[in-house]
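Asks: predicted model and sequence below, questions to follow.
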Amino acid sequence: MISISRFFNPEDGHEKEKKTLPLVPLRDIVLFPFVTTSIFVGREKSIKALSEAMVGDKKIFLTTQKDPDVLKPTIQDLFQVGTEARITQLLRLPDGTVKALVEGIGRGCIIKMVDQDSFQVVDYVGVPEKQLTDANTEASIRTVHEAFQHYVALSGVVSKSFFKGLHALEQYPSRYADTIAAQLPFKVQDKQTLLECGDIEERFFLLLKFIQKETEVFSMSQKIKGRVKEQMDKLQKRHYLNEQMRAIRKEMGEDGQGAEFVDLEKRIKAKRMPKEAAGVVRLELEKLKLMSATSSEATVVRNYIDWLLSLPWYRKKRVKNELVKAEQILDRDHYGLQKPKERILEYLAVQILVKKIKGPILCLVGPPGVGKTSLARSVAAATGRSFARISLGGVRDEAEIRGHRRTYVGAMPGKIIQTLKKVGYNNPVLCLDEIDKMTRDFRGDPSSALLEALDPEQNRNFNDHYLEVDYDLSEILFITTANTLHEIPAPLRDRMEVIQIPGYTDYEKYQIATGYLIPKQIQENGLDDGEIYFSKAAVEMIIKQYTKEAGVRNLERELSSVLRKIATEIVRTNTRKKYQVTANTVSKYLGQSKFRNSILEQEDKTGIVTGLAWTQAGGELLTIEAVTMPGRGKVMVTGKLGDVMKESAQAAVSYVRSRSGSLNIREDFYNDTDIHIHVPEGAIPKDGPSAGIAMCTAVVSILTGRPVSRTVAMTGEITLRGRVLPIGGLKEKLLAAHANGIKKVILCEENKKDIIDVPKTIQNQLDIVYVESMSEVLEHALVV
């Protein structure tokens, strides 16, 4: 019997508290403190000991037998050191055995065992532990952790989540060592040695020794298995498996599957495919022959073969090379859009000359409703190609573009390959809609996956994850659409030819409404052309007062609303007559007007300047107000402005202070004057680098008392030196100025090159002044 003095010194002045608990001997298992495990108990005395514990405080003493085959162990048959445990769950099984869930509490050394009539009881004392020093604790834990991690990487004995819980035990070295020991497949004798070791430093040393030994044994066994596997004769193995599969198929009555294989072989021979794809599909067919028709893997292989055989590898639709007819189709379907049409005709002209060119990647950027997608459809009609559309709005999974790996259940190719199969031709017009609306998350970045597909230098060898063979996309005419250019990632934008579609003027909207939308809606609403007449004033009123957009989508809805009400009246009265929609009757069909044009001031006033702004719905007038009040030089800027406009206001005030002498302003005005700059309609967010000179003009006007001409509008950014910088959206801004009665517009000199995009009629009716410095702006804007 082990001496108790091995665990503590009776002369140290401390009396060990003796405890008494029912005993349950264990076979082939060692329970460590703070470890929870299940034990199965079948011996009658052990079952009664568990029952006795459940009546009391649910505590039990567990120790391991030296020989697991002994049915009635005495104290000599048991290890003296065991574990005090708590029963957390007890379940009686149908066969009479009991399953108990126990949790270790602490080590204990048996002093005496009493064999009662119904169960065994032991007297024991707790086993003291010799703690580690702080330096030894960190070193011991790190060394054992590295060895344990190496073993887990080889064997996979525990999950990764186990390490998270293990990390929380680093401040308890004893529990840390016991938790790792409980997880490893050590011999019972080795685990008992660790349980009996009260010196924690010695326990870490033993644990490291056992882990290294187990790692070596596991590595050696893996090497032996590898050698045995390599020595197998591959040819004999394949012959054996083939014969076995034939016998299985014959027994299962699957001989009819041979006809299916013959059909697949005929399709493979008849299909024109690249050499790589043809080799892969033949190899997959050989695999399929070796599989059972009812296996899930056979279904995966069969679907893969069908995909490879159904793709239009070399099947092309004949492209029309009639440039005049193509131009007629584009003009028939769309009014305006000269730049996109010109680029399409250039592509056709070059294709006629060289027979084959790399498919261009066009990106049509513009507000909603300007006809980007319908233009792509017209391009397909003009070139004689098939048309297909892929909506990318909200796509966030990279596999939507590049396909899923075939290891996944329900794997499929990406949207591009799926669309080509649906179209049946290798050279369609493929419209990728809303390319700026893609997002990214943990499933990948679909915009990056598009880089290969939309790169003319790389898409000849596009690799879909499902197909795993290269596919040539260079024959496809890609047309992408987006609402805003800056939301397209720069690497993707670099691979596309961007064509801006800024929006339509009121004149263009009128032409589109009368030439396209009204005839279309009359037909869709079941009416006749002779029954409906829209006056010019009525159409213009709907455009200006019931829609506010760059495109014509809402305009079409409003026209359809008018026609639906007329159709309802016809059905209700059961009479058909000629209906005239005039400016006076528009409100009858559509109700009160939804929008109003910006209203100019009735007279020239100080501190009020008209700026020009760009929105997705087109251009707008932007009123900027400035006032002064007694104060200490504080500058306030309000109107729900973005950072850019706030900084423009600060720059404008700084410019005025630096030039106060030349502007006839008191040099110390900022000592006793506060300036408040406000842009009305504060609920609407406003931002952008185009209001700097307007804010500066307002500040100068209010400080000098000189009014600003109400018929002058301006747009441009300002530097601290007074230089005027160019802006974007010039066409929309000038259209807004013209529509609201502005006579003179002040622009940056560098914007002179952009005036070519503005209709001549608008240019002729506006006095456009080009300036380079702020002093020129004030000269034209302020009234003497």
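Replies: Looks like it came in fine. Just so it is clear, the structure is predicted and the values come from calculations on it, not from any experiment.
Asks: for the rest of this, base every contact and every neighbour count on C-alpha atoms.
Replies: Will do.
Asks: how close does R440 sit to L451?
Replies: 15 Å (CA to CA, to the nearest Å).
Asks: typed the wrong thing, it's T673
Replies: For T673, the distance to L451 - CA to CA - is 56 Å.
Asks: other SSEs contacting the helix ranked longest in the chain?
Replies: The single longest helix within the chain, with elements called by DSSP state H, is helix 200-230. If you count contacts as 3 or more CA pairs under 8 Å, 6 or more residues apart in numbering; DSSP states H and E, helix 200-230 packs onto helix 134-155, helix 173-183, helix 188-196.
Asks: next one for the comparison:
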Amino acid sequence: MEFNDSLSIGMDDFTSNEDLDIPDVLPMMAVRDVVVFNYMIIPLFVGRTSSIEAVNAAMENDKLLMLVAQKDASKDDPSADDIYDVGMVCMIMRTLKLPDGRLKVLIQAMAKVRISKYVSTSPYFKVSVDVMEDGESGKVTVEVEAMMRNVREQTEKIMSLRGILSADLMMIINNIEEPGRLADLVGSNLRLKVNESQRILEETDPVLRLSLVNDLLTKELEVSTVQARIQSEAREEMGKSQREYYLREQLHALQKELGDTDDRSMEIEELQARLKKKKMPKHVRKEAKRQLERMDMMHPDSSEATIIRIYLDWILDLPWKKSTKDVLDLAHAREVLDHDHYGLEKIKDRILEYLAVRKLNKSTKGPILCFVGPPGVGKTSLGKSVARAMGRKFYRMSLGGMRDEAEIRGHRRTYIGAMPGRIVQALKISGSNNPILMMDEIDKVGSDYRGDPSSALLEVLDPEQNSEFSDHYMNMPIDLSKVMFITTANMTDTIPSPLLDRMEVIRLSGYTLEEKGVIARRYLLPRQIKQNGLKESQLKMSDDTIEYMITHYTAEAGLRNIEREISSVCRKIARKVAEGGRGPYTVSKRNVEKYLGPPKTIPESELERLEQPGLVTGLAWTEIGGEILEIEVNIMPGKGKLTLTGQLGDVMKESAQAALTYCRSRTEDLGLDADGSYFEKHDFHIHVPAGAIPKDGPSAGITLATALYSAITNKKVRRHLAMTGEITLRGRVLPIGGLKEKALAALRADINKIIIPEQNKNDLVEIPEELRKQLTFYPVKNMDEVVKIALGGKK
């Protein structure tokens, strides 16, 4: 690396070049950021390997070395094209080797030469040169004398303005009478750009060279005068504490005076143009303009300016008045919904109703729907389907495990790294103010010291309030009334009641065996064949095989596990095809175990059911659908103790106590001694199998009572009968929930008779008609009716 450490000018103490014998071929060294003029003595640091080689070669011969400026100072290894043609032949006066391996050399410029030919470029440049003689200046005319005097005066003014005026240098300048030498001396001290200094060097006519220096001096004097004025003005306005700001203002004003536009001004102009084009409410535009004015007044490197810039970007990126046009063709919407999902008629009807209302009333607010159902029934994918049917943008955000209220409302801008909430981010990403925003797993929102996100959702999911939703970061009302919110949950128990009240709950029950078969055939199998790189002709799978896989390899209300099993079959066939097999491969009930192993589950319908007194089948609801609940009661001599096993919850234990109390109140009906001694001389043990699984809830009340009644009377319960309902001490049967899921569980277990509470009769409408035809329901008001149906054979 070479740079001029300090620029020195000598006039009378340099070696005369009148008798200098310049060889035809010289070593040449490229220098950066400096142009060497005639009569200069200058120290240089030499660091590049090729440059050190050139200096050494010169020292070994006649100490003559050509110095020439390179066009681009950033290039460490310049080629011949990167170097100017005109330079100076210099005499190396002294050299000093530094500890880091570099050389410090003192050189004196001797003669101006032009490169005629490059002899070699490695290990250093060797060039053939032609000496450039200055033209005759002739007699100094009045015009030339005036120019020389002007050059001297302007040089003195510039040095005075810059604070580097030297009496010795000015004495030398005033004593020079030759135009060429004056031009060289002044040009070397002007701090010009390399290309401008090179222009002066290459000019051989002394008068023209002086004229060129005079023009550059005039420009530099203007710049220096403006700079001095700026310094004076800035010094008056700025204090010591704002020194950095003052320096940047100085630069800004200088660039403005020269007509150059800096990046800061361009940024402000760009933001102003974007703000002018953007459609937004008046109050938003007013706030954006205010923030832009603040930003323009601030120092560009201040942290506050960065915060405002990011805030303005958010304002300009949000779709305040940009909407997508709804597709209000009901027939098309129905076609899309039917194509993407099988069944789910209730939800499809609700979406079509919304579109119909939207068609008649454009200003209707977006509904807030909550899809509740077991995992894998298609809640999330249904949201995408709705968006496609309506022609809206779709954005999904997961609320599962969210514990920070700022995730919804955002952080205030005073915090480091503050951001808007997920709602505002969704609007920005979707690019419209009326997307379909799906909030997954709303039943799994938590709360801690950072706040309760479900409380923040109360404003978001309220059509009467969300037209002026307040985000802490944006700090201005945001209209969410056009957004269609869809939430999903596996259960409603954990959703706070005020939040649940704001949503229209639509329940998705599990699929029947027939529905699973159709969905697997139409959707899951083709999708897995495609994803695993197969062709439909390479895999044959009958409907019976799919049904067998559903019943013997999965036990779920949804479809995720059956899709995994189909995917497993496809992967194994894909391996065969990849190994050279041609197929087609047929998967049947006989060979499915070869792909999936032995069956993972045994259908309830294939289990051997014992028919003994004290054994009753109940129905339970879980997050993943309906389940069969077997209840066993055994009676033995004792002292009237009641034992409960099977990981029962408190509510279920209380139902068992109520069931026993009911049986004790029916001593005569049971044919026992009226004094009640039977219950004092016997112990009762109630057990619910699958003891490792926790169980709770009141809906097994009548099942527990029937099991006790059956065990005491030693009568068997009717075959293919199940029951559900809550019991009171007086034997009344109270309603329960999840009737459809429980009915599906009964069908899977080959049970066709179900005892239900009288008040649940209206819920039968939710059960598809084809299922209702396969089942017989017995609505009951009290426990006496249950006993007659279960043990007495009442129709």
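Replies: Nice, thanks for sending it over. In this text the structure is predicted, and so the values were computed from the model without any measurement.
Asks: quick revisit: pull up the aligned stretch in the second structure for the longest helix of the first structure.
Replies: Under TM-score structural alignment, helix 200-230 of the first structure has no counterpart anywhere in the second structure.
Asks: stretch 398-415 of the first structure now?
Replies: Using TM-score structural alignment, stretch 398-415 of the first structure corresponds to residues 405-422 of the second structure.
Asks: just how off-centre is the matching stretch within its chain?
Replies: Offset of stretch 405-422 of the second structure from its chain centre (CA atoms, centre = their mean, to the nearest Å): 15 Å.
Asks: okay, and the strand ranked longest in the first structure goes to which residues in the second structure?
Replies: For the first structure, the longest strand by residue count, based on DSSP state E, is strand 98-115. Mapped onto the second structure using TM-score structural alignment, strand 98-115 of the first structure spans no residues at all.
Asks: buried by neighbour count: which residues of that strand qualify?
Replies: By neighbour count on 16 or more other CA atoms under 10 Å, the buried set for strand 98-115 of the first structure is 98-111, 113.
Asks: swap in stretch 522-542 of the second structure?
Replies: By 16+ other CA under 10 Å, the buried positions in stretch 522-542 of the second structure come out as 524-525, 528-529, 532, 534, 538-539, 541.
Asks: in the first structure, which residue range corresponds to that stretch?
Replies: Against the first structure, stretch 522-542 of the second structure falls on residues 515-535 (TM-score structural alignment).
Asks: repeat for stretch 623-642 of the second structure
Replies: Stretch 623-642 of the second structure corresponds to residues 616-635 in the first structure, going by TM-score structural alignment.
Asks: buried residues in that stretch?
Replies: By neighbour count with 16+ other CA under 10 Å, stretch 616-635 of the first structure contains the buried residues 616-628, 633, 635.
Asks: mind picking the two most distant members of these?
Replies: Greatest spacing in these, by CA to CA: A617 and G633 (38.0 Å).
Asks: and the next element down the chain from the longest helix of the first structure?
Replies: helix 234-252 (DSSP states H and E).
Asks: what's in contact with that next one?
Replies: Helix 234-252 of the first structure is contacted from outside by 255, 290-292, using CA atoms under 8 Å, 6 or more residues apart in numbering.
Asks: counterpart of K753 of the second structure in the first structure?
Replies: By TM-score structural alignment, K753 of the second structure lines up with K744.
Asks: can you pull out the strands in the stretch 551-700 of the second structure?
Replies: 585-587, 615-622, 625-637, 642-645, 682-687 (DSSP state E, counting those that start in this stretch).
Asks: any chance of the ones you listed in CSV, plus distance to H339 of the second structure?
Replies: CSV is the format used below for the strands of the stretch 551-700 of the second structure (distance: least, CA to CA, whole Å):
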stretch, distance to H339 of the second structure
strand 585-587, 27
strand 615-622, 30
strand 625-637, 25
strand 642-645, 48
strand 682-687, 47
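Asks: and the gap between the spatially most central residue of the first structure and V395 of the first structure?
Replies: The residue lying closest to the centre of the first structure (CA atoms, centre = their mean) is R440, at 2.3 Å. Distance, R440 of the first structure to V395 of the first structure, by CA to CA: 8 Å.
Asks: so what sits against both of those two?
Replies: Shared contacts of R440 of the first structure and V395 (CA under 8 Å, 6+ apart): P446.
Asks: can you show me the helices along the stretch 201-350 of the second structure?
Replies: Remark: helices assigned in the stretch 201-350 of the second structure by DSSP state H, counting those that start in this stretch are 206-237, 243-258, 263-277, 282-297, 303-317, 330-340, 345-360.
Asks: can you redo those as TSV with mean neighbour count and distance to L610 of the second structure?
Replies: Formatted as TSV, these follow (neighbours: other CA atoms under 10 Å; distance: least, CA to CA, whole Å):
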stretch	mean neighbour count	distance to L610 of the second structure
helix 206-237	17	99
helix 243-258	16	91
helix 263-277	13	78
helix 282-297	15	73
helix 303-317	17	68
helix 330-340	16	43
helix 345-360	15	39
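Asks: out of the buried residues of stretch 522-542 of the second structure, which is nearest to E407 of the second structure?
Replies: L524 (35.1 Å).
Asks: cool, thanks, signing off.
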